[in-house]
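>>> give me coordinates for this.
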Amino acid sequence: MLTFEEKLNIIEEFPELEKKEISLGRLNFHFEGSLYDKKIVVYRLHPNGNGFVYAGEIEDYPTDEKGMVNIKDMNKEELRSLIREAIDSLSLSPAEKNPVMEEWLNKNDQALVLMREEDGFNVYAEEQLEGTFNSYEEAVNFLEQEGFSRL
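This is a model prediction of the structure:
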């Protein structure tokens, strides 16, 4: 297990993170460049070596219900890699992380394009916006109800 000082040295390798002292000698490290409401990357780093890293925006990474990963027993490489992934995940929009661009056709060979943009999904007929949806499932449901199927 890494000591508090070793963890602190690793965390401070990331110039994007800003150290904030909180109660009981604990530290938080904020990423002000986050595209999300979440700005704290390292949470409650304690002098006993316990602490957490926010990994809630990293796809398929096991976290608790708050998106946190306990770093108490991590080695140098694991901690460094997790922090890099956490910062990167907060630096990309959902559309950049998981792009979607699909062409859908109906029986009359009319085409629509489904695209993920920012926090939603848009359907276009050439350059004209046909619909905006909160989820992929909503967009697909619309397209299927209109008689379109994915290529």
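>>> only C-alpha atoms from now on, for both contacts and neighbour counts.
Fine.
>>> please name the nearest non-neighbouring residue to residue 117.
In space, and not counting its chain neighbours, residue 117 is closest to residue 95: 5.3 Å by CA to CA, 6 or more residues apart in numbering.
>>> hang on, the one you found is in a helix, isn't it?
Yes. According to DSSP: H, G, I helix; E, B strand; the rest coil, the state of residue 95 is that of a helix.
>>> tell me how far it lies from residue 31.
As judged by CA to CA, to the nearest Å, residue 95 and residue 31 stand 20 Å apart.
>>> next, the structure of the following sequence, for comparison with the previous one:
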Amino acid sequence: MLSFEQKLAIADSFPELQRKPVSLGRVNYHYENSVYEKKTVVYHLHPNGNGFVYAGELDGYETDDKGFVNIRDFGEDELRAVIEQSIRSLSGDGGDDSAEGPSSDKEIWTNAKKQELTLTLDDEDGMWYVFAGLNMDAAFESYEEAKEYLEDEGFSRSRRG
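So this is what the prediction gives:
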């Protein structure tokens, strides 16, 4: 089994991934150029060596209900391969997704009355949260669900945070 430091070094070797520390010493790696709402490639890489890589679009991996494969016992070649395949799967066909998907983890939505709601992605749990000021208004498992809710409530995306 590779150590935490070895797994970090492998993930760090992919320049297209952005390292994001989360709680309890864990680390996530995001692929910001994903054409899908899913951006997390490496999830909760833990100092004990446990961690996950998104393989929801890949064949040949046993994944959990969110599409992640456990990489605890992966060797170097296997880990590099699954990360590379994950990035490729999130690259899609290279089409322009700027009109539909989020380009950041935070967006400001406004309605005709100039009221503002903030849509924020929580890196820890992968949920999208809608806030009215400091108060949470709603939570969603996907960007599309949150977008639909906000549009149904009469809001439109005004700017990206």
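>>> TM-score, when you put one on top of the other?
The TM-score (TM-score structural alignment, normalised by the length of the first structure) is 0.60; 95 aligned residues with a CA RMSD of 1.7 Å.
>>> wait, a strand at residue 73 of the first structure?
No. Residue 73 of the first structure: not assigned to a strand; according to three-state DSSP it is coil.
>>> ok, it to residue 80 of the first structure distance?
Residue 73 of the first structure sits at a distance of 13 Å from residue 80 of the first structure (criterion: CA to CA).
>>> with neighbour numbers in mind, choose between these two.
Shown here are residue 73 of the first structure and residue 80; by other CA atoms under 10 Å, residue 80 has more neighbours (17 against 14).
>>> residue contacts, the residue positioned nearest the centre of the first structure?
Note on the first structure: the residue nearest the mean C-alpha position is residue 57, at 2.5 Å, using CA atoms, centre = their mean. Contacts of residue 57 of the first structure were listed using CA atoms under 8 Å, 6 or more residues apart in numbering, and they are 67, 86, 89-90.
>>> repeat that with 7 Å
89-90 (CA atoms under 7 Å, 6 or more residues apart in numbering).
>>> can you tell me the SS state at it?
coil.
>>> and stretch 15-28 of the first structure, what's buried?
For stretch 15-28 of the first structure, a neighbour-count test (16 or more other CA atoms under 10 Å) marks 17-19, 26-28 as buried.
>>> narrow the residues you listed to those in strands?
Secondary structure defined by DSSP state E assigns 17-19, 27-28 of the buried residues of stretch 15-28 of the first structure to strands.
>>> can you get me a residue count around the residue nearest to residue 117 of the first structure?
Neighbours of residue 95 of the first structure under the rule other CA under 10 Å: 15.
>>> what about it, distance to residue 121 of the first structure?
Residue 95 of the first structure sits 9 Å away from residue 121 of the first structure, going by CA to CA.
>>> thanks a lot, see you next time.
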